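Undergrad: The sequence and its predicted three-dimensional model are supplied below.
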Amino acid sequence: MRLLLVFGLVNLTVLHAPDVLTVYALNGAVLALFFRAPQRVLLAVGLVVGLGADLATTGVALADHYAGTGIGQV
């Protein structure tokens, strides 16, 4: 997760674009805390984190689209 976060942050600073790698690294770090949790807890946390990442990615993509900046212009 650390390596993924590093790649995400490098990509974010070099390309100046919204980066999904950073979101995945942070979500993976949170999910690693629940390594030995019961299956019901894993399902609930996975749904919350998964939907949160999807909403965050969608929000960043919409902001990029309407601002007219970022990787969408390349």
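TA: Sure, I can see it.
Undergrad: okay, CA-based contacts and neighbour counts for the rest of this
TA: Noted.
Undergrad: longest helix of the protein?
TA: What stands out as the longest helix in the chain, according to DSSP state H, is helix 39-67.
Undergrad: I'd like the distance from that one to the chain centre, please.
TA: Mean-position distance between helix 39-67 and its chain equals 7 Å (Cα atoms, centre = their mean, to the nearest Å).
Undergrad: Show me what that helix is packed against.
TA: Packed against helix 39-67 by the contact rule (3 or more Cα pairs under 8 Å, 6 or more residues apart in numbering; DSSP states H and E) you find helix 20-32.
Undergrad: Against that first model, consider the following:
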Amino acid sequence: KGHTDWINAISLSQNDRVLASASGTRVHLWNLDTNLQVGPLIQHENEVRCAALSADGKLLVTGCEDENAYTW
């Protein structure tokens, strides 16, 4: 299941295989080869404002309304 509200941020890995999408306090990771969600849903305490995936799609950095950056 995908987002139920506006999407605030998206990031595509450089190899075009992983997409991160953020809405509210949640981040979903998608495998674009299968169009399926991968890994656990990432839940933040505050609204996610931005997201960036590493080139290989293995690391994700998110910036939140609490003015902190998080690495996953």
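TA: Structure received. All values derive from a computational prediction rather than experimental measurement.
Undergrad: Superposing both, give me the TM-score.
TA: The pair, once superposed, lands on a TM-score of 0.22 when counted by TM-score structural alignment, normalised by the length of the second structure; 30 aligned residues with a Cα RMSD of 3.6 Å.
Undergrad: follow-up on the earlier one: now do the buried residues in the longest helix of the first structure.
TA: By neighbour count on 16 or more other Cα atoms under 10 Å, the buried set for helix 39-67 of the first structure is G46, V49, A53, T57, A61, D64.
Undergrad: Pick out whichever of the residues you listed sits closest to L15 of the first structure.
TA: The closest of the buried residues of helix 39-67 of the first structure to L15 of the first structure turns out to be D64 (Cα to Cα; 13.2 Å).
Undergrad: Tell me the spacing between that closest one and L9 of the first structure.
TA: Taking Cα to Cα, to the nearest Å as the measure, D64 of the first structure falls 17 Å from L9 of the first structure.
Undergrad: what's the answer for R40 of the first structure, then?
TA: For R40 of the first structure relative to L9 of the first structure (Cα to Cα), the value is 33 Å.
Undergrad: Kindly report the same for A44 of the first structure.
TA: Applying Cα to Cα, the value for A44 of the first structure to L9 of the first structure is 28 Å.
Undergrad: All set now, cheers.
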